[in-house]
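S.K.: curious how this folds, go ahead:
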Amino acid sequence: MAPRVLISDKLSEAAVEIFRSRGVEVDYRPDLGKDKDALLAAIGDYDGLAIRSATKVTAKLLEATDRLKVVGRAGIGVDNVDIPAASAKGVIVMNTPFGNSITTAEHAIAMMFAVARQIPAADTSTQAGKWEKSRFMGAEITSKTFGLIGCGNIGSIVADRAIGLKMRVVAFDPFLSDERAIDLGVEKVDLDTLLARADVISLHTPLTEKTRNIIDAAAIAKMRKGVILINCARGGLVDEAALRAALESGKVGGAGVDVFVDEPATENVLFGAPNLVCTPHLGASTTEAQENVALQVAEQMSDYLMKGAVSNALNMPSITAEEAPRLTPFVKLAELLGSFAGQLTETSLSGIRLEYEGDVAEMNIKALTAAALTGVLQPLLQTVNMVSAPVMARERGILVEEVRRAQAGAYENYIRLTVKTERQERSVAGTVFSDSKPRIIQVKGINMEAELGPHMLYVTNEDKPGFIGQLGTLLGEAGVNIATFNLGRTAPGEDAICLVEVDGEVPEAVLAKISALPHVKQAKPLEF
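M.R.: Okay, here's the model as predicted:
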C-alpha cells in the first residue's frame, strides 16, 4: 500500500505533484491545520504530515496516531512542533533550513529602507492628498554602520547586501571565526561594541534561552540615539515593551518588525508606536521561497517514505539502513562528546579536531563528524541537525579536521574531540563498550570513566582533602540526589575533574555555593 501524506497548510501545488510523481498518495487540505479537532480526527489516516506554521503538532496530536512516521516543515522554524513528543513516538521531524534564506535577507534590507525613509507613513499621507514633504525627512544609509546579531546563513547574505550598499558591517556571533569574518568583509565584535557603534541593528539568530530578549532595556540603553532596529528573525529576541518605550522616547529612531512574541499579532504593545514599520511575518513570503521550501519538503518526505532515506531531520541522524545497527551508538557518542565540549565553550570557535582510532576509524566518519558538530553547535543553534551542522560550521569559518588511525591504546574504539577557541584548546574523549553505551574516558587529558545522564554537574578543582565531602553536603542540603560520581586527576594535589550525575537540575544558588568552595575553579551544569 502506498504511503499517504496530508498537507494541512497552504503549500505550493508543486509539492503535491512531487509527492504523486514519487508514488506517494497526497491529500491537499490547506485549511485543516487551523481546525485542531478536525486535524485530530484525520491524522490517524496518514504516514506523513507536511506543514508550514499554522498547523500545531502537539503531544496530543501525536498521541492520536500510531501510523504517522514523519512531519515535514516547509521552512526552518519548528516552534509549532513538539519535537520531544515526536521523538518519543518515533516520528521524524524534518525542516528545510536553507530554502528561504535569500528572501528573508532581502526582507530585512527592505525593512531598513522602509524605516529609514518612512515609506509606509509617507505613502499613506500622500495617498490621502496631504503632500507633507517636510514631515518625512529620511536618513541616508550609505557609509552608516550596520550591526548584525547573528552571522550564519541568512546573516551572511544580509552582510553581503549591506556591503553592496556601501555600509560598514560589524557582526556579533559566538561561532563566527576571524577568518570567516575577513572572508565576508565584516568586523567581528562583541555585543556591547556592536550596540554602541551600529546605526542599524538587524537580528539573525535563533530564539534560545541565551538569545531570548537579547534586545532589552539594558541593551537599548547601550545603543546610539536614533538607531534603527530590524527584527525579521524570531519574536522573543526583542523585549517588545522596552522597544515601545525606546521608540516613544526617540532613543530608537525607528524599527522594522516582522515577527512577534505572540502570532498572529492582532494586538501588540508595539502597535501605534512612532516610526514603526510592521509586517505579518513576511520574511519568507516570496513566490520563489515558497516554491523552494515546498519542493524540498516534498522531496525529503518522499525519499524517506519510499526509500528510508533521512535528510534535514531534527531528531534523527542521517544514516542509511545498512549502517544503522553498527554506527548508531558511535553517532550517539560523537554527539555527546560534541555537546559536552559545546556546553563548556564560551568564546568563539576557530576549529574542531576529531580523532577516530581503532574500528571506528573504518566507519562512516562523515556521519560521526556531523553528529559531533551538531552537539557542539546545539547550545546556541537549537535547530541545528546532522545535515545542517557541517554547513553552519563552514559558514562560520570553523575549521573541521578529521584524523583516522589504527588502534594504539587499550580501547578497541576511541573518539577524541578537541575544540579550539581564541584562548585555548579543550579535548574530551570517549568509547563504546560491548553494551553499546557511550562512555566518557578522558577530559582535558585527565583519565576517568563516566556515563552521561540527562543532568550532570561538571566541576574542575585542585585535588585537596575534604572537597568531595563539601560538595556532597551542599548537594544533599539542597535536596539534589547524586546518581553517579566520577573523579579524575592529573596527579595527587594537582588539577582534578569531578563529573556528577544528579537526578534533577542544580539550582543557581547551589551552583554559586559550589563555585565558592575552596580550590574550585569552575562549576557548570550540563544537560544531555
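
S.K.: C-alpha from now on. contacts and neighbour counts both.
M.R.: Noted.

S.K.: please name the nearest non-neighbouring residue to the most centrally placed residue in the chain.
M.R.: Note on the chain: the residue nearest the mean C-alpha position is Leu381, at 2.0 Å, using Cα atoms, centre = their mean. Once flanking residues are discounted, Leu381 sits nearest to Pro206: 6.2 Å by Cα to Cα, 6 or more residues apart in numbering.

S.K.: same for the helix or strand harbouring Val419, what does it pack against?
M.R.: Val419 is part of strand 413-421, with elements assigned from DSSP states H and E. On a contact count with 3 or more Cα pairs under 8 Å, 6 or more residues apart in numbering; DSSP states H and E, strand 413-421 meets helix 324-344, strand 349-358, strand 425-432.

S.K.: one more to put side by side:
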Amino acid sequence: MEKYQIVVCDHIHEAGLEMLKNDDQVDYVFAADIDKTELLDVIKTADVAITRSSTDVDEKFIAAAKNLKAIVRAGVGVDNVDIEGCSKEGIIVMNVPTANTIAAVELTMTHMLSCMRMFPYSHDHLKNQRIWKREKWYGHELKGKKLGVIGFGNIGSRVAIRAKAFEMDIIAYDPYINASKVTDLGMEYTENFDDILACDIITIHTPKNQETLNMIDKEEIAKMKDGVVLVNCARGGLYNEEALYDGLKSGKVRFAGIDVFIKEPATDHPLLDLDNIVVSPHLGANTFESQYNIGTQAAQQAIEAAKGIAYPHAMNLPIDESKIPSFVKPFLEMGQKIGFLASQINKAPIVSVKVSGDGEITEYLDSLATFATVGAMAETTGDTVNYVNAEFIAEQRGIKIEVEKTDVKTPYKNLITVKLTTEKRAVSISATIFEGGVQRIVDFDGFEVDVAPKGNMIIFKNTDVPGVIGKVGTILANNNVNISDFRLGRNNKSEALAVILVDSDVSDATLNELAALEACISVKAARL
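M.R.: The predicted structure follows:
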C-alpha cells in the first residue's frame, strides 16, 4: 500500500495528530520540537507539511522540500508563507480560514463588554489592590446603544447578531454585500460611512489591505461622537494607532478594546500606558474549541491533499508549465490583476464577472475566468477566496461567471477583457502582453490607453474641454503627489479618460479636489 508522508512542523491539537496517526495510508512525522535548521532535512521526503506561525515557508524551506505537493497553514494568516515561491514549484498552499470564527466573535463581545463596564480595571482594583470601592466603577449598558459594524462577513455578521440579543441598534457598512444580508436580520444597512462614525460603539471586521489600512484615522475620529467606544479584534492597523492613542488621550474616544497591533508582540506599545483601554495579546483564535477545529481541519486537509482527493481552501493554483504554452501563465496573472483593478474602481456588490478573449489565449478562457474572479473578489473576502473555491463563493453570492470568445479584429496577437458588473455599473478593462512579457492595459471602458498595470493609479474621466490636464496636475502638485506616467484616451462623445500613475497613495481629500473640478465626470484611485 502506498504511503504518503505528512510532516507536522508546528504544534497542533492532539486530535489532529491522532487523525494522522490513525490513517494507514499516512506516514506521520512529528517535527514541531526540532530546530528549524534540522527541519529542512526532515521535509526533504515530505508529501505534505502542516505549519503554523513558527515555521517560515521561505526560499530555503521550499528548496529543501523537493517532494512537497502541498502545505497546510493551520490558521487564517499566511504572512509567513511564500505563496508565489510555492506556486512556481507546483506546491499548493492551503489555510484553515473559518475554524476560529466563533472564538473571534466571542472575543469581540468580551472586549465590548469590558470597555462598557471597565471590568479588567475593577477586577484589578479588588483582586490585586484589595480595594472595595463600588462607586468608582459606574459603567454603561449595551442596551439601546447604536453599534456600527464595519465588515459584515462571517465574523462581523455574527457579532451583530449577538449584539442584537443585547437589544442594541445595529448599523452595518460593507459595500461588497447585498443590503438584504443586513436588513433581513432586522438591522440597518448604510452606504454612507459617516453613519458608522455617528455610532456609540464601532467594531471592525475587514481584511487588512490597501483599502482598509488606517481606515479609521484622525479625520474619522474627529467626526465621531464624544465618548465613542472602538473595538478591533480583526487586524492590526485598521485603526491608525497614533490617531487612536490621541483620541483616547483626549477623551474623544472614551474606551477601546484592542486585540491586534501592527507590530507584535506589542509589549512596549504606547497604547498600554493609557488607562482607558482593554488589551489582549492577539487571542482571536485562543480557545480550546478553535484549536481543536484548526488541528482537525488542518489534518483532514493534509490527508486529502496527500492522496490527491481535494485541496480545500487552496490559496494558489500550481501550474505545470510543461503542459501549457509558456505564454498562458502571464495572461492568467494579468486576468487576476485587472479583475482586482476593476473591483477597486467599481465598489459595490458584484453581479457578474465576464471574461472574453481574442487569439490563442481563448483556449484558456475558463482558467482566465477563475483568475479574474479571484482578483475581483479579493478585496471583499480577504484570505478566503482562492482558485479552488472562487466559483463556489461566487455562486453563494449570486455572482455569474461568464466567458466569451470574440471575433473582433484587433491589432494584438492575444487580448483579454474583464467586464465587472456590479449593482451600480459595469467596468470593462482589456489587456495584452507584448514581447518580453511587457504587460499593458490597452482599453478602459472604451477608451484606448497604453498603461502598465502597476503601482498607484488615478482614473479620471472628464468632459473633453481645454485646461483639464493642467488643473489636474496643479491639484496633484499642491498635494505633493508626483506623477510618474500620464496616459490619455478619448471617445466620440467628447469625453476623455486619463489613467495617471503616481508615486504615492492618493488621499480622499485629493480625490475630492479632483472631483470638484467642473469637467470631472468621475475619479477613482486604485493600487496594483
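
S.K.: now the strand holding Val419 of the first structure: buried residues?
M.R.: For strand 413-421 of the first structure, a neighbour-count test (16 or more other Cα atoms under 10 Å) marks Asn413, Tyr414, Ile415, Arg416, Leu417, Thr418, Val419, Lys420, Thr421 as buried.

S.K.: and the residue mapped onto the fifth one from the second structure, how far is that from Leu341 of the second structure?
M.R.: Here Leu417 of the first structure is matched to Lys419 in the second structure, going by TM-score structural alignment. Here Lys419 of the second structure is placed at a distance of 11 Å from Leu341 of the second structure (Cα to Cα, to the nearest Å).

S.K.: any residues in contact with both of those two?
M.R.: Here Lys419 of the second structure and Leu341 have no joint contacts, going by Cα atoms under 8 Å, 6 or more residues apart in numbering.

S.K.: quick revisit: now tabulate the helices and strands packed on strand 413-421 of the first structure in CSV and tack on mean neighbour count and distance to Glu451 of the first structure.
M.R.: Below are these laid out as CSV (neighbours: other Cα atoms under 10 Å; distance: least, Cα to Cα, whole Å):
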stretch, mean neighbour count, distance to Glu451 of the first structure
helix 324-344, 22, 10
strand 349-358, 22, 20
strand 425-432, 22, 10
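
S.K.: pretty sure Lys332 of the first structure contacts Pro438?
M.R.: Yes: the criterion here is Cα atoms under 8 Å, and Lys332 of the first structure meets it with Pro438 at 7.1 Å.

S.K.: related to what we said a few turns ago, so which of the helices and strands packed on strand 413-421 of the first structure gets nearest Val403 of the first structure?
M.R.: With Cα to Cα as the criterion, Val403 of the first structure lies closest to strand 349-358 of those, at 4.6 Å.

S.K.: helix or strand right after that closest one?
M.R.: Following strand 349-358 of the first structure in sequence order, the next helix or strand is helix 365-377 (DSSP H and E).

S.K.: what's next to that next one, contact-wise?
M.R.: The contact list for helix 365-377 of the first structure, computed with Cα under 8 Å, 6+ apart, reads 317-319, 330-332, 334-343, 354, 384-387, 389-390, 393, 402, 417.

S.K.: Gly150 of the first structure and Thr211 touch, don't they?
M.R.: No: Gly150 of the first structure is beyond contact range of Thr211, at 10.3 Å (criterion: Cα under 8 Å).

S.K.: could I get the full set of helices for the stretch 101-250 of the first structure?
M.R.: 101-116, 119-127, 153-164, 178-184, 191-197, 217-221, 240-249 (DSSP state H, counting those that start in this stretch).

S.K.: now render these as CSV, adding distance to Leu511 of the first structure.
M.R.: Formatted as CSV, the helices of the stretch 101-250 of the first structure follow (distance: least, Cα to Cα, whole Å):
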stretch, distance to Leu511 of the first structure
helix 101-116, 40
helix 119-127, 51
helix 153-164, 35
helix 178-184, 33
helix 191-197, 26
helix 217-221, 25
helix 240-249, 31
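
S.K.: show me the one of those that comes nearest Leu282 of the first structure.
M.R.: Closest to Leu282 of the first structure of these is helix 101-116 (Cα to Cα; 7.7 Å).

S.K.: what span of the second structure is the closest one aligned with?
M.R.: Going by TM-score structural alignment: helix 101-116 of the first structure matches residues 101-116.

S.K.: who's in contact with that stretch?
M.R.: 119-120, 139-142, 154-156, 158-159, 163, 229, 231-234, 255-258, 277-278, 283-287, 289-290.
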